[in-house]
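Visitor: what follows is a predicted structure for the sequence shown.
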Amino acid sequence: MPKDTRDAATVTTAPATAASGQTAVLYRMALPNHLCPSGQKARWLLDRHGYDVDDRLFRDRPEVDAFKQEHDVQTTPQIWIDGERVGGYDALRQKLTDYDPKTKTYRPVIYLFAVAAAAALALSIGFLGAITWQTLGWFISVSMILLGMQKLRDIESFSTMFLNYDLLARRWVPYAYIYPWVETAAGVLMTGMLLTWLAAPAALIISTIGAISVFKAVYVDKRELKCACVGGNSNVPLGFVSLTENLMMMGMAIAMIVLLFT
């Protein structure tokens, strides 16, 4: 524990009084069987932003319950800055950084495509000794696997979001549950260049339906929706990214079908 931590039971100074200037007051759990992760992150964030932390630790559950009742809060940790209660870790993060849980962002997709690109380069250099057109193919197929896994991680949330715009899923709900399995399986087979006769047509079908659905929802109906491309509960806007995902799959599938019959 940091040297400036104290047991909450031994502290009598009110948090609003102690929290002044560059001193922040932090109450967090450090029970025998539970060291609160959010409390640890709150401590780190306060240190990072130059605060002297009055770190007050709860050592047993009755202390936590009494604190919640006294301050009329539902959770810990709780932080005070400049004499005012900020709230928990998420509230502190919003106060000290630009974090906003409701802000739309492309960051998850950027990270995913970056990993797919790195994997494609590793496969190309490791197995082929050079960057070739196959590198692009691996980038697309690995992206499909990663995108599919994001959807399968919470298929219920994905299916709910997907039903907002996919034309086939809105007519036949089971398709919302089938789609991520097909995308993932097609990506695996394409990466291994196996069963092309099955993987390529499957990818072409779901990507064509997806592209038409996204184009209609965004560019025809002008709807502002969140994209289900990286799974449910994401803040990625529906539009260019999802359309690109589907167009990449379409291009890959068409190329593989052409190669299959030449």
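Guide: Ah, there it is.
Visitor: can we go C-alpha only for contacts and neighbour counts from here?
Guide: OK.
Visitor: can I assume A24 sits in a strand?
Guide: Yes: the assignment for A24 is a strand, going by DSSP: H, G, I helix; E, B strand; the rest coil.
Visitor: and it, what is it in contact with?
Guide: A24 makes contact with A18, L46, Y51, D52, V53, D54, I79, W80, I81, D82 under the criterion Cα atoms under 8 Å, 6 or more residues apart in numbering.
Visitor: which residue, neighbours along the chain excluded, lies closest to the second one?
Guide: Yep, that's L46 we're talking about. V53 (7.0 Å; Cα to Cα, 6 or more residues apart in numbering).
Visitor: in the helix or strand hosting W197, what counts as buried?
Guide: Using DSSP states H and E, W197 sits in helix 196-215. Using 16 or more other Cα atoms under 10 Å as the test for burial, helix 196-215 gives 196, 199-204, 206-207, 210-211, 213-215.
Visitor: could you do stretch 63-77 as well?
Guide: Of the residues in stretch 63-77, those buried (16+ other Cα under 10 Å) are V64, F67, T76, P77.
Visitor: got it, and stretch 233-252?
Guide: Judged by neighbour count (16+ other Cα under 10 Å), stretch 233-252 contains these buried residues: 234-239, 241-243, 245-252.
Visitor: looks to me like D55 is in a helix.
Guide: No: applying three-state DSSP, one finds D55 to be strand, outside a helix.
Visitor: for the closest residue to it other than its chain neighbours, give its distance to R59.
Guide: Closest residue to D55 apart from its sequence neighbours, by Cα to Cα, 6+ apart: T5 at 4.6 Å. Distance of T5 to R59, computed by Cα to Cα, to the nearest Å: 12 Å.
Visitor: put this beside the first:
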Amino acid sequence: MAQKNAQLYRMVTPEHTCPWGLKALDLLKRKGYAVEDHKLTSREQTDAFKASHDVATTPQTFINGERIGGYDDLEAFFGKAPKDENATTYTPVIALFAMALLMALATSWAAFGNLVTLEAAEWFVAFSMALLALQKLRDVDGFATMFLNYDVLAQRWVPYGKIYPFAEGLAGVLMISGALMWLSIPVALFIGTIGAISVFKAVYIEKRELKCACVGGDSNVPLGFVSLTENLMMVAMALWMLFKPMGWGL
């Protein structure tokens, strides 16, 4: 079998190593190419290369004398469809709930030496609330703006959109600790009920197609089942904590 060869030109200076260049080098090697790795070691050298090949960016890959292009072009050359930045995806939500579940199981094992416990289920919901709040807190203003598209309370009192992430985080952390249930239960019950009503109204009654603010204002998660589940989980957790023995805590 003939050796497959490629030439890669990427920026590597004392101040900056181009990450896309490293990714292109790794991809070519994984595809079985022997790579002539040409490092552009200064801004002047990089600018001269771009001018001589009439390209706007580096890295640039050449295979069999033909310019393939940058990293995205290289992925396309190997058959990978280009990523649609605006495409809807459930990946952030799946990752978040999976991590919350693993954290709950790990905590249950550390506390009781058993993975499957009632406390693990409680911790799963509480960890999920805290992690969802963290996603919103990355950009409170962005979340609040997206939240205004469908939340019935935020549409009537705009500051509620910025209060919501803090309230959700507070309720989640208190439920993890088992402390101050007299505070966490009504908070979770209130925001969960308003949220469930808002999502149900927007999606299932008005039939609107919106993005969910549940994992932050920059998400492409569609509003619907996921956000409704988030809110119903909070309501269910609050009711469970309220009615189980010694539910109000200290």
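Guide: On my side now, so go ahead. All of these numbers come straight from a predicted model, not from anything done at the bench.
Visitor: what stretch of the second structure does the helix holding W197 of the first structure fall on?
Guide: Here helix 196-215 of the first structure aligns to the second structure at residues 181-200, judged by TM-score structural alignment.
Visitor: longest helix in the second structure, by residue count?
Guide: Using DSSP state H to define each element, the second structure has its longest helix at helix 91-112.
Visitor: among the buried residues of stretch 233-252 of the first structure, which are located in helices?
Guide: Reading helices off these with DSSP H, I get V241, S242, L243, E245, N246, L247, M248, M249, M250, G251, M252.
Visitor: now, which of those residues sits nearest I125 of the first structure?
Guide: For these, the closest approach to I125 of the first structure (Cα to Cα) belongs to M252, at 20.4 Å.
Visitor: residue contacts, the counterpart of the closest one in the second structure?
Guide: In the second structure, the residue matched to M252 of the first structure (TM-score structural alignment) is M237. Residues in contact with M237 of the second structure (Cα under 8 Å, 6+ apart) are E122, V125, A188.
Visitor: go on, W248 of the second structure?
Guide: Residues in contact with W248 of the second structure (Cα under 8 Å, 6+ apart) are L180, M181, W182, I185, M241, L242.
Visitor: and the residues you listed as a markdown table, adding distance to Q155 of the second structure?
Guide: Listed next are those as a markdown table, based on distance: Cα to Cα, whole Å:
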| residue | distance to Q155 of the second structure |
| --- | --- |
| L180 | 30 |
| M181 | 29 |
| W182 | 28 |
| I185 | 24 |
| M241 | 30 |
| L242 | 29 |
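Visitor: how about the strands in the stretch 51-200 of the first structure?
Guide: For the stretch 51-200 of the first structure, applying DSSP state E, counting those that start in this stretch gives strands covering 52-58, 78-81, 84-87.
Visitor: compared with the second structure, how much does the last one deviate?
Guide: For strand 84-87 of the first structure, the mean distance from the matching residues in the second structure following superposition reads 4.7 Å, by mean Cα distance after the TM-score superposition for the first structure.
Visitor: so what secondary structure elements neighbour that strand?
Guide: With contacts defined as 3 or more Cα pairs under 8 Å, 6 or more residues apart in numbering; DSSP states H and E, strand 84-87 of the first structure has these neighbours: strand 78-81.
Visitor: helices and strands around the strand it packs on, which ones?
Guide: Contact partners of strand 78-81 of the first structure among helices and strands, from 3+ Cα pairs under 8 Å, 6+ apart: helix 15-18, strand 23-31, strand 84-87, helix 89-96.
Visitor: for those, give me a markdown table that also has distance to I178 of the first structure.
Guide: Below are those laid out as a markdown table (distance: least, Cα to Cα, whole Å):
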| stretch | distance to I178 of the first structure |
| --- | --- |
| helix 15-18 | 53 |
| strand 23-31 | 43 |
| strand 84-87 | 42 |
| helix 89-96 | 35 |
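Visitor: tell me the most buried of these?
Guide: Mean neighbour count (mean count of other Cα atoms under 10 Å) peaks for strand 23-31 among those, with a mean of 24.
Visitor: just checking, next helix/strand downstream of that strand?
Guide: strand 34-35.
Visitor: which bit of the second structure covers the very next helix or strand once past that next one?
Guide: Per DSSP H and E, the first helix or strand lying C-terminal to strand 34-35 of the first structure is helix 37-48. Aligned using TM-score structural alignment, helix 37-48 of the first structure spans residues 19-30 in the second structure.
Visitor: what of stretch 146-161 of the first structure?
Guide: Going by TM-score structural alignment: stretch 146-161 of the first structure matches residues 131-146.
Visitor: among the contacts of M237 of the second structure, which recur in the first structure?
Guide: Among the contacts of M237 of the second structure, the contacts conserved in the first structure (both residues aligned by TM-score structural alignment, their matches' Cα atoms under 8 Å) are E122, V125.
Visitor: need the contacts of M237 of the second structure in TSV (columns: distance to A6 of the second structure).
Guide: Output for those, formatted as TSV (distance: Cα to Cα, whole Å):
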residue	distance to A6 of the second structure
E122	54
V125	50
A188	57
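Visitor: now, which of the contacts of M237 of the second structure sits nearest Q155 of the second structure?
Guide: Closest to Q155 of the second structure out of these is A188 (19.6 Å), distances taken as Cα to Cα.
Visitor: how close does the closest one get to Y204 of the second structure?
Guide: Taking Cα to Cα, one finds A188 of the second structure at 23 Å from Y204 of the second structure.
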